[in-house]
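Undergrad: build me a model from this:
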Amino acid sequence: MNSIAPQFIVKNVLESVQFYTKKLGFDINWMHKKDPKFAILEKDGATIMFRQLKKEGFVRPNREPFIESGWHTSAAEAWDAYIWVDQIDLLYQRFKDQDVSIIKPIQDTEYGNRDFEIEDPDGYILCFGKSVDN
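TA: Presented below is the predicted three-dimensional model:
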């Protein structure tokens, strides 16, 4: 296996694409031109797909079942994706400068990574991290 591309169900593909390209720096790999209900975005080897369904109400970030099941009482570590990066501190500052919703500030973790968490407009939580050993 070489890579993985999670697919997020979103309320509005165009709004998601705008957030990920303008705020997070992703590039559009592919998006349907006539009826944009699906898009593929990439940045530095990370790929995320977005799907807008015909019916509303199906957006379900991982935090919801985490909280409902009693696993966590907050969004902490209820990631929808963990994205490995090289320049973690630079990326963190760039996201802060772009007013991205940071829900866990950058920190060294007990599991040996330095990471931080953001929330996208649909409530998906992305954790960006780097191994402290690297």
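Undergrad: use CA for all of it now, contacts and neighbours both
TA: Fine.
Undergrad: so what's the nearest residue to residue 21 once chain neighbours are set aside up against?
TA: Nearest non-adjacent residue to residue 21, counting by C-alpha to C-alpha, 6 or more residues apart in numbering: residue 27, 5.8 Å away. Residue 27 is in contact with 21, 41, 42, 43, counting by C-alpha atoms under 8 Å, 6 or more residues apart in numbering.
Undergrad: same question, residue 7
TA: Neighbouring residues of residue 7 by C-alpha under 8 Å, 6+ apart: 48, 49, 50, 51.
Undergrad: follow-up on the earlier one: name only those of the contacts of residue 27 that count as buried.
TA: Among the contacts of residue 27, those classed as buried by 16 or more other C-alpha atoms under 10 Å are 21, 41, 42.
Undergrad: one more, please, to line up against the first structure:
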Amino acid sequence: MRDFFVDRLGFEIGAEVGNGPSFVTLDRDGQTIMLACRRSFGLRKRGWAAYFWVDDIESLLAEFRSRGAKLKGQIVDKAYGCREIIAVAPDGREIVFGERTETPTEQNR
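TA: Modelled structure (predicted):
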């Protein structure tokens, strides 16, 4: 799973613990995800597993395509004021990247 985040989604390794490793921190655009690297968690393998805020969804989509990331469709405009793309991890979990399209004050009107 670590290699998916690094190779396909452009994260950088912050720290690794254990052989294999068993735990890593991964950084991208000022955000960090802490990832346990076990093979099985006994969790469902469908649905989103993580959500990241981004500033430029169009550029990110182009980057992910150039890295060969498996994506679930195109950019989708959501009714709650976000544009999103979904990357699909090797185990089927979805990693969502969203850009706000409205300011918080506009969302509350």
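Undergrad: quick check: TM-score for this pair?
TA: After superposition, the two chains reach a TM-score (TM-score structural alignment, normalised by the length of the second structure) of 0.80; 103 aligned residues with a C-alpha RMSD of 2.0 Å.
Undergrad: from the contacts of residue 7 of the first structure, which land in strands?
TA: Applying DSSP state E to those, the entries found in strands are 48, 49, 50, 51.
Undergrad: in what helix or strand does whichever residue in the second structure pairs up with residue 117 of the first structure lie?
TA: In the second structure, the residue paired with residue 117 of the first structure is residue 86, using TM-score structural alignment. Per DSSP states H and E, residue 86 of the second structure falls inside strand 82-88.
Undergrad: how much does that strand stray from the first structure?
TA: In the superposition against the first structure, strand 82-88 of the second structure averages 0.9 Å from its aligned positions (mean C-alpha distance after the TM-score superposition for the first structure).
Undergrad: what's that strand packed up against?
TA: Packing partners of strand 82-88 of the second structure (3 or more C-alpha pairs under 8 Å, 6 or more residues apart in numbering; DSSP states H and E): helix 57-66, strand 76-78, strand 94-100.
Undergrad: and of those, who's closest to residue 20 of the second structure?
TA: Closest to residue 20 of the second structure of those, according to C-alpha to C-alpha: strand 94-100, at 22.2 Å.
Undergrad: hang on, the earlier thing: single out the most deeply packed of the helices and strands packed on strand 82-88 of the second structure.
TA: Of all those, strand 94-100 carries the top mean neighbour count, a mean of 20, counting by mean count of other C-alpha atoms under 10 Å.
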